[in-house]
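# how would this look folded up:
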Amino acid sequence: MPPTAEAALAALPVVVEEVECRVGAVRLASYPGGGRPTSEVRLGEGRGECVAWTAEAHEEFRARTGAAPRGRWARLGDWSEAMRARFSDPYERAALEAAAIDLALRQAGTNLFELAGVTSRAVRYVVSYGRLRDPMAEAEPGVELKLDVDPAWDGPTYAALRRVAVLDFKGTGSPADHERAHRALPEALIEDALAGPWSASLRTRLGFDAPVTSAGALDALPVRPAAVNLKPARMGGVLEALACAERCARLGIDVYVGGMFEVGVGRRQLRALAALLCPDAPNDVAPLVPPERPPRLPVDGSASGFA
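As a prediction, the model looks like this:
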């Protein structure tokens, strides 16, 4: 991972003149209720997506976006600090910061890859599912999977699992449950198995997601994991996600990128971040519509902007 990605982004100048927020919903059969509320904040040409879960939260965000800092800023990092003083919600911070990053990159005529001096690569991804009684019968064929573990799974169900890159315990299960999953799928990441102790073998495949809310949150993890899931929306923005990735690189911890049901520009930005940091990791950034799921996700490394 390029060690200066966060610093290089934070050092970009940015001029913010216009602020707009558009609220809507995207119809998705896979989302509870069939419609995902969403909003897109625009700082001139820069765009970011808010992942708040309710339509009311998006309307409240739209009403507050007028407080976003405007004017000419010598450093994007200073703009972000001023924005954080006015917005406390991590989802709102992440959306505004993503829009400012997109704007600053466009104004500079560059992108993440040129700024960091790396070549964009197509991104490996997984398709994520909640609990399924019979995963191999119910999950989409031909793609790598991230599955929420069902405590009702028996031995034959575990034995039948294929193409599973991540098993997510969501903070549940006993150490015996975690070890059983690891024995069944020794190459898969065992995510958010928060209750130890763990065998030496399982420690080499432990992943953490929900507890990783900042770079500093690494200090509170019960053990140094094999990998952590970086979610900019949960962490309050891309700059904090990059800071965490840089710290993980120093500690020898792998990273993979995950989303929080982004349905618009936020999903494309996650792919760009994955292409920058971890193109070969089990990134939870799959296209939402099955026919659009190629073997890997191409990311344009030549266009200006975030995505």
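
# can we go C-alpha only for contacts and neighbour counts from here?
OK.

# can you pull the contacts of Asp102?
Contacts here follow CA atoms under 8 Å, 6 or more residues apart in numbering; on that basis Asp102 touches Glu45, Gly46, Arg47, Gly48, Gly305, Phe306, Ala307.

# Can you give me every residue that contacts the nearest residue in space to the first one that is not next to it in sequence?
Across the structure, with CA to CA, 6 or more residues apart in numbering as the measure, the residue nearest Glu45 apart from its sequence neighbours is Leu103 (5.7 Å). Residues in contact with Leu103, defined by CA under 8 Å, 6+ apart, are Val14, Leu43, Gly44, Glu45, Gly46, Arg47, Gly305.

# Could you point out the helix or strand that follows the biggest helix by length in the chain?
Ranked by number of residues, the top helix in the chain under DSSP state H is helix 90-108. Counting by DSSP states H and E, the next helix or strand C-terminal to helix 90-108 is helix 112-116.

# At which residues are the strands of the protein located?
Ranges of strands within the chain are 14-16, 20-27, 35-43, 46-50, 71-73, 127-129, 145-148, 164-168, 189-191, 206-208, 227-230, 254-257, based on DSSP state E.

# Mind putting the ones you listed into CSV with distance to Gly117 and mean neighbour count?
Shown next, in CSV, are the strands of the chain (distance: least, CA to CA, whole Å; neighbours: other CA atoms under 10 Å):
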stretch, distance to Gly117, mean neighbour count
strand 14-16, 21, 22
strand 20-27, 32, 15
strand 35-43, 26, 23
strand 46-50, 22, 28
strand 71-73, 24, 13
strand 127-129, 30, 20
strand 145-148, 31, 22
strand 164-168, 29, 24
strand 189-191, 30, 28
strand 206-208, 28, 26
strand 227-230, 21, 26
strand 254-257, 19, 23
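
# Please generate a structure for the following sequence too, so the two can be compared:
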Amino acid sequence: MKPIQSIKLRKLEMALVAPFTTSFGTFHDKQFYIIETKDEDGNIGYGESVAFSSPWYNEETVKTNEHIIKDFLIPALKQTTLNHPEDVHPLFEKFRRNHMAKAAIEGAIWDLYAKQENIPLATAIGGTASKIDVGVSIGIKNTTDELIDTVRRSVEQGYKRIKIKIKPGWDVDVLTKVRDEFPDIDMMADANSAYTLDHIDTLKQLDDLNLMMIEQPLAHDDIIDHATLQKAIQTPVCLDESIHSLEDTRKAIELGSCQIINIKIGRVGGLTEAKRIHDYCQAHNIDVWCGGMLEAGVGRAHNIALTTLSGFTLPGDTAASSLYWKQDIINPEVTVQDGTITVPNGPGIGFEIDQDALEQFTVEQETISMNN
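Purely as a prediction, here's the structure:
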């Protein structure tokens, strides 16, 4: 690929349409970085950091992403010649974890490469699907009636799968009422690590609700207790926060810790590692789907590209832009028709950047030359 001439870091702040609540916190807006990699021909590749402002989901934050990108990752890129985006992953391996920072840079490089080759990002990574099935993620609500109303709207909009956030005290009774109201929908629960094995009797009750899965019910760094839980319940366990690499995937599958894995580009360090995890799961008959991190348009576009790989057999979290954002930074925004997204066929991520919106939401920016 042609050399990168400069890298721009844009810090954005965008308001959510409505508060989004999980077992670990409530979000009203989101700060994040857009990374722009530019070559000598003026091509620009875009990546998005998905870390939150506080270390709720994992140890990374917006501020630590900036530190790692500026002080370690970009200097490492200056010292090497990239022939292909897959060269980035081994280059960054010497830096422990910080996967979201790595994924933001690597994603921008993948997009730049695809634009240089004049092919869609989906094609560049080996994807083949022209449409992808998508679901929706619904946060914890103030009342069950409010939740049911939200589920009803999502079903009417055609989403192929409804994910409902749960926590102790907001679980079996709530999900039972939703199931009674919607006996035939594909529904799953996401616990975001809110339970322990002491809650096993509660979690066993979920078997009566015909759920697609329960996502990350136990500790964020656990694969041992999840194996115990999966043996005790019929509902498939899906791992999210526990899976950071192909090695984590291999161990979890060998232990019987799960039947499904959620692949998030930011959590695993980029598209290259995400592809490796996808390939391994496909070879071992483990279903995968693409999770979401309240991405804006750039991150959402990367998720769409990843989901075109053939092993993504379950609807992901890449819902329409308008479900989360008052205004997105891509044009056109991501839209959903009958529970599917049509994969864009333009070069790179396939969406144009809305430069006016990008400037409007930018609160800080810095351009770093790669030639000095």
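
# re the thing from before, closest to Trp73 of the first structure among the contacts of Asp102 of the first structure?
Lowest distance from Trp73 of the first structure to those (CA to CA) belongs to Gly46, with 15.0 Å.

# which of the contacts of Leu103 of the first structure are also in contact in the second structure?
Mapping these onto the second structure (both residues aligned by TM-score structural alignment, their matches' CA atoms under 8 Å) leaves Leu43, Gly44, Glu45, Gly46, Arg47, Gly305 still in contact.

# ok so, going back, what lines up with the residue nearest to Glu45 of the first structure in the second structure?
Alignment note (TM-score structural alignment): Leu103 of the first structure maps to Leu112 of the second structure.

# cool, Trp73 of the first structure as well?
Aligning on TM-score structural alignment places Trp73 of the first structure opposite Leu82 in the second structure.

# which residue sits closest to that match in space, ignoring its chain neighbours?
Met1 (6.7 Å).

# how about that neighbour, what does it touch?
Contacts of Met1 of the second structure by CA under 8 Å, 6+ apart are Leu82, Asn83, His84, Tyr113, Gln116.

# Mind giving me the PyMOL select for those residues, buried ones only?
To isolate the buried subset of the contacts of Met1 of the second structure in PyMOL, counting by 16 or more other CA atoms under 10 Å, use the following:
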select buried, resi 82+113+116
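
# Tabulate the contacts of Met1 of the second structure (a markdown table), appending distance to Gly269 of the second structure.
As requested, the contacts of Met1 of the second structure are exported to a markdown table (distance: CA to CA, whole Å):
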| residue | distance to Gly269 of the second structure |
| --- | --- |
| Leu82 | 17 |
| Asn83 | 19 |
| His84 | 16 |
| Tyr113 | 18 |
| Gln116 | 23 |
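
# Among the contacts of Met1 of the second structure, which one lies nearest to Thr307 of the second structure?
Closest to Thr307 of the second structure out of those is Tyr113 (18.8 Å), distances taken as CA to CA.

# where's that closest one relative to Arg97 of the second structure, distance?
24 Å (CA to CA, to the nearest Å).

# doesn't Gly117 make contact with Ala5 of the first structure?
No: Ala5 of the first structure is beyond contact range of Gly117, at 9.2 Å (criterion: CA atoms under 8 Å).

# Look up the closest residue to the alignment partner in the second structure of Arg121 of the first structure, ignoring the ones flanking it.
When the second structure is aligned by TM-score structural alignment, Arg121 of the first structure is paired with Ser130. Among residues not flanking Ser130 of the second structure along the chain, Val343 sits closest, at 5.2 Å (CA to CA, 6+ apart).

# which position in the first structure aligns with the one you found?
Using TM-score structural alignment, the equivalent of Val343 of the second structure in the first structure is Val299.

# tell me the contacts of Arg124 of the first structure?
Arg124 of the first structure neighbours (CA under 8 Å, 6+ apart): Pro279, Asp280, Ala281, Pro282, Asn283, Pro295, Arg296, Leu297.

# run the last query once more with 10 Å
By CA atoms under 10 Å, 6 or more residues apart in numbering, the contact set of Arg124 of the first structure is 144, 256, 271, 274-275, 278-286, 294-298.

# Quickly note the distance from it to Pro294 of the first structure.
Taking CA to CA, one finds Arg124 of the first structure at 10 Å from Pro294 of the first structure.

# shared neighbours of these two, anything?
In contact with both Arg124 of the first structure and Pro294: Ala286, using CA under 10 Å, 6+ apart.

# What's the local residue count around the match of Val343 of the second structure?
Val299 of the first structure: 20 surrounding residues under other CA atoms under 10 Å.

# where's it relative to Ala195 of the first structure, distance?
Distance from Val299 of the first structure to Ala195 of the first structure, by CA to CA: 37 Å.

# rewinding a little: doesn't Leu306 make contact with the match of Arg121 of the first structure?
No: look at Ser130 of the second structure against Leu306 with CA atoms under 10 Å: they stay out of range, at 11.9 Å.

# between the two, who's got more neighbours?
Leu306 (27 against 13).

# The more buried one matches what in the first structure?
By TM-score structural alignment, Leu306 of the second structure lines up with Leu273.

# Test my guess that Gly48 of the first structure contacts Leu96.
Yes: in this structure, Gly48 of the first structure is within contact of Leu96 by CA under 10 Å, at 6.0 Å.

# can you list residues touching both of the two?
Cys21, Glu40, Val41, Arg42, Asp102.

# Pull up the gap between the aligned partner of the first one in the second structure and Gln234 of the second structure, please.
Superposed on the second structure with TM-score structural alignment, Cys21 of the first structure falls opposite Leu9. The span separating Leu9 of the second structure from Gln234 of the second structure equals 46 Å under the rule CA to CA.

# Please, where are all the helices along the second structure?
62-68, 74-78, 88-92, 99-117, 121-124, 144-156, 172-181, 200-204, 224-232, 246-255, 265-268, 271-283, 297-307, 355-361.

# Just the angle for the longest one relative to helix 271-283, thanks.
With axes from the mean of the first three to the mean of the last three CA atoms, to 10 degrees applied, the angle from helix 99-117 of the second structure to helix 271-283 works out at 100 degrees.

# burial measure for the nearest residue to Ile4 of the second structure once chain neighbours are set aside, as a count.
Setting aside the residues directly before and after it, Ile4 of the second structure is nearest to Asp39 in space (CA to CA, 6+ apart), at 4.7 Å. Close neighbours of Asp39 of the second structure, defined as other CA under 10 Å, add up to 18.
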